[in-house]
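>>> Quick one, what's the 3D model for this:
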Amino acid sequence: MSLDIQIYNIKMTDSSTMDEMVTLPVLTTAPPDNDDDRYYKIAEDLFIAVSPIILIVGLVGNILTLVVMNRPSHRSSSVSIYLSTLAISDSLVLILDFINNWFKMNLDIKLLEMDETFCKFHRCFFDAVFTTSSWLILAVSIERFIAVWFPLKAKRLCTIKTARITCCVLPLLALACYAHRVPGWHLDKTGRCNTHPKHRNFQEIYVPWLSAVLYSYGPIVMLIVFNGLIVFRLKKMASKRDAMTSNDKSSSQERRITITIVVICVAFILLTLPLALFYIFQFAMGEFFDQRPTTALAETIVLILGLSNHAVNFFLYVMSSAGFRAEVRRVVCFCRTPTRNQTSNVNSTDKSFSTERISVENISAKVS
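The predicted structure is shown next:
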């Protein structure tokens, strides 16, 4: 399952695309006003307008996440390793999708058709990257499950070393799963990045199901199970915590981290499930290439939802974690120029320190 939009290979006035499996009629009379053309136009305009916003917002949020997660207060946590890697993976997804779909639609720059190596690289690496993002969310969810249900074992299993190893192994596994993309795609006689004739049946019939399982179906099922157990355990622990008179700061912090991870998992399910269901429906109905206008518009909408999943995590952290919000404020204030009040406070502090030092010197002189 790839996030490449099929309808954007359609150009009504480009004679080089007459061999496309989907073609729109070339109208020689009045401007197009039928429903088919209108749906295609809405889909194209919607993606051109929304995609840059998702890219900019997502990159800024992911960069801030990397900065916050590498500050001293978060650096010692294994969760920060997962979320930092997730921010990098999400940023790559946004960038690779943007330079393919948006460049092709708005600037008529088809990067995948310029070089066969890039065609193979994009088809393999892009799928591996966005699959890695879902596996990272699953990995951190499993860690929270262990921390909540088996706190004694968590000290041995949920370590920074384990997180680093996991974050290195997951991308390699994803690349191995999508290695078949390299021989499966090439530049055909018309110069399009297309499936290789020898591998066409496998790439167009079985690969979409494989990608859907790896990217969405498999992680979603496991996320529902693990997070359901986490929520059940948190509710059970909440009743016991209310009965306790002492305030355990460490357990409270672990609970806040767990809640944040649960929120991320719920957002992932809500934003990616429509995309996976849509592509499976397309292949089951035989409409992946021969799309109806309404199907093309629906594809754009679910694609925007899927891309949003890689841009909203920063805001989920801000919404669900007071500690993360505090760190963001510190980062923003550190980059901001001191105000007049802050400068006056610093000057007054320096003056008081100087006065105190002079007084100490005078006392010492009198004693001597």
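
>>> all contacts plus neighbour counts: C-alpha atoms, from now on.
OK.

>>> And Cys193, how far from Ser84?
Distance of Cys193 to Ser84, computed by C-alpha to C-alpha, to the nearest Å: 33 Å.

>>> now Thr294
Distance from Thr294 to Ser84, counting by C-alpha to C-alpha: 38 Å.

>>> quick one: which of these two has more around it?
Taking neighbours as other C-alpha atoms under 10 Å, Thr294 and Ser84 compare with Ser84 leading, 21 against 14.

>>> which of the residues in the one helix or strand Ser80 maps to are buried?
Using DSSP states H and E, Ser80 sits within helix 78-97. Burial within helix 78-97, assessed by neighbour count using 16 or more other C-alpha atoms under 10 Å, is assigned to 78-95, 97.

>>> wait, isn't Leu175 in contact with Phe126?
No. Contact criterion C-alpha atoms under 8 Å: Leu175 and Phe126 do not qualify, at 9.5 Å.

>>> higher neighbour count, those two?
Phe126 (23 against 19).

>>> so what's the more buried one up against?
93, 96-97 (C-alpha atoms under 8 Å, 6 or more residues apart in numbering).

>>> between the residues you listed, which is nearest Gly218?
Val93 (19.5 Å; C-alpha to C-alpha).

>>> thought the closest one was touching His310?
Yes. Using C-alpha under 8 Å, Val93 is in contact with His310, at 7.3 Å.

>>> Now do the helix or strand where Arg329 lies: everything it contacts.
Element membership for Arg329 (DSSP H and E) is helix 322-335. With C-alpha under 8 Å, 6+ apart as the test, helix 322-335 has contacts from 64, 67-68, 317-319.

>>> Stretch 158-165 now?
With C-alpha under 8 Å, 6+ apart as the test, stretch 158-165 has contacts from 76-79, 81-82, 143, 146-147.

>>> Next, the structure of the following sequence, for comparison with the previous one:
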Amino acid sequence: MTLEETTTSMPGEINDVDALTNGTDSNTEFNGTDQNISRFINNRGPAYWYFNVITVVLGLVGNFMIFPLLGGVKFSSLSFPVYLRFLAFSDCPVLMIFCIKESLRYFQSSYLIGSNLAVCTLTKFIKNTTTTLSPWLVVGLTLDRFYCVVFPLKRDRICTRRKATIVCSCLTGFSVVLSLPLLNGVKTVPGSQICFIKDYLVSYSTFIRMVLTANLPCLLILVLNIVIGIHIQRSVTFRKRFTSTSSGSTENKLDKSLLPLMLISIMAFVTLLPSSIADSVVLILLVTKSDFKTLTFIFKLWPVFNILYLMNFGQNFYILMASSANYRKIIKTKLKCQNVNGRNNNDTVSRTPGQVSAFVNFRTYINESSTRQSEQHSQTSVTSPTLGSDDCCTDFTEITK
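Predicted coordinates:
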């Protein structure tokens, strides 16, 4: 759910918090301004669509690369790979739905979703579930790092793979339950390309979007990261005073290992915050029906907010690669292993005929040698005429076999 989806009076939109102003009187209230907003939304040009597709493709590639990156034995007992894999799995549907929707709008084919109630309902359900789940998974990851840093003695008991799986599963179930009302809460307008959320769910959907999907997760991520940063700074200061240089350097390495995961949390906050603030401002302006110039200005900036919002769903792999030489080394090793395995398979296949031919030549050499020895034996043997060459050759050949 994005900035544009908090409005209802935009022709040709596929909204999620539609009917915010009940979709009836709002059209007359917003006449004039609505035309400008609609023009900014629908006439974005090819540049925005290209950026949208590039962001989605890069995000999908990054999400797929998370699985081989964190699939090694060294990560099997850690908790944070569970959160990152859940994030990669849940973020892919968001990227694909956004790309499909923007492509349909760009090619003026929005009716394929907007006029089909079943497709529109399924799309909204999946999108609402995953957009609600993603920021809360980041909150879970940040809370996991919070316990590791602030309560290191409890780390082995709390920050486990099993408990991380339980937390992610509970968050997934929570997001699904919140989106269940949408399965029977979507309606279509005859003769239009828009599907709306029913009137009785408008307040509920607005609350989920404004509080549970945006503002509350951002606030928790911000507070937890501030506390983690303060605690790390205090720990560094304490070690400088009361520990030796060698032990301090070891602890600094441990602190540096937190950097990639903290950056993932911080960048999630940075990419979610602009759209969260913009959605809140638009909601207030639409409810109060005031300051339409500000509303129009926000919609001018909407493409930038949307691209930034999409980056949140595909940036984790690239953050790990940019912030840690260890992760870069791991992915290079895995790619090299795949190349080496491929060459080994080819070498095995290519050597097989040579081995067979060498074995055949060796058997032929032995048979010829045994034949010559039997002929020499038959010529020089006088005392044992009953021992024929055929018997000698047969016995030697059986031994060689």
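
>>> quick one on the thing from earlier: out of the contacts of helix 322-335 of the first structure, what pair is the most spread apart?
Most distant of the contacts of helix 322-335 of the first structure, by C-alpha to C-alpha, are Val67 and Met319, 17.4 Å apart.

>>> residue contacts, Asp36 of the first structure?
292-294.

>>> Over to Leu157 of the first structure?
By C-alpha under 8 Å, 6+ apart, the contact set of Leu157 of the first structure is empty.

>>> residue boundaries of the strands in the second structure?
186-188, 195-197 (DSSP state E).

>>> Regarding the first structure, what is its longest helix?
Criterion DSSP state H: the longest helix present in the first structure is helix 249-285.

>>> For burial, what's the neighbour tally of Thr162 of the first structure?
Thr162 of the first structure has 15 neighbours, counted by other C-alpha under 10 Å.

>>> ok, the residue nearest to Ile257 of the first structure when sequence neighbours are not counted to Arg255 of the first structure distance?
Of all residues not flanking Ile257 of the first structure in the chain, Ser321 sits nearest, at 7.4 Å (C-alpha to C-alpha, 6 or more residues apart in numbering). Taking C-alpha to C-alpha as the measure, Ser321 of the first structure falls 11 Å from Arg255 of the first structure.

>>> now do Cys119 of the first structure
Distance, Cys119 of the first structure to Arg255 of the first structure, using C-alpha to C-alpha: 45 Å.

>>> So which of those two has more stuff around it?
Per other C-alpha under 10 Å, whichever of Cys119 of the first structure and Arg255 has more neighbours is Cys119, with 21 against 18.

>>> Contacts only, for the more buried one.
Listed by C-alpha under 8 Å, 6+ apart, the contact partners of Cys119 of the first structure are 111-113, 185-187, 193.

>>> could you redo the last one with a cut-off of 10 Å?
The contact partners of Cys119 of the first structure, by C-alpha atoms under 10 Å, 6 or more residues apart in numbering, come to 111-113, 181-182, 185-187, 192-194.

>>> out of these, which is most surrounded?
Using other C-alpha under 10 Å as the neighbour criterion, Trp185 leads the contacts of Cys119 of the first structure with 26 neighbours.

>>> Tell me if I'm right that that one and Glu116 touch.
Yes. The criterion here is C-alpha atoms under 10 Å, and Trp185 of the first structure meets it with Glu116 at 8.4 Å.

>>> Now for these two: what residues contact both?
In contact with both Trp185 of the first structure and Glu116: 122, 192-194, using C-alpha under 10 Å, 6+ apart.

>>> Would you point out the most distant pair within those?
So for those, where distance means C-alpha to C-alpha, the most widely separated pair is His122 and Arg192, at 13.5 Å.

>>> Overlap of the contact sets of the two?
Contact criterion C-alpha under 10 Å, 6+ apart; residues shared by His122 of the first structure and Arg192: 112, 116, 185.

>>> about what we covered before: how much does the helix holding Arg329 of the first structure stray from the second structure?
Taking mean C-alpha distance after the TM-score superposition for the first structure, the mean distance separating helix 322-335 of the first structure from the aligned residues in the second structure is 2.0 Å.

>>> of the contacts of Phe126 of the first structure, which stay in contact in the second structure?
Among the contacts of Phe126 of the first structure, the ones still in contact in the second structure (both residues aligned by TM-score structural alignment, their matches' C-alpha atoms under 8 Å) are 93, 96.

>>> All the helices of the stretch 101-250 of the first structure, residue numbers only.
Ranges of helices within the stretch 101-250 of the first structure are 103-106, 116-149, 151-157, 160-177, 181-184, 200-201, 207-212, 218-243, 249-285, based on DSSP state H, counting those that start in this stretch.
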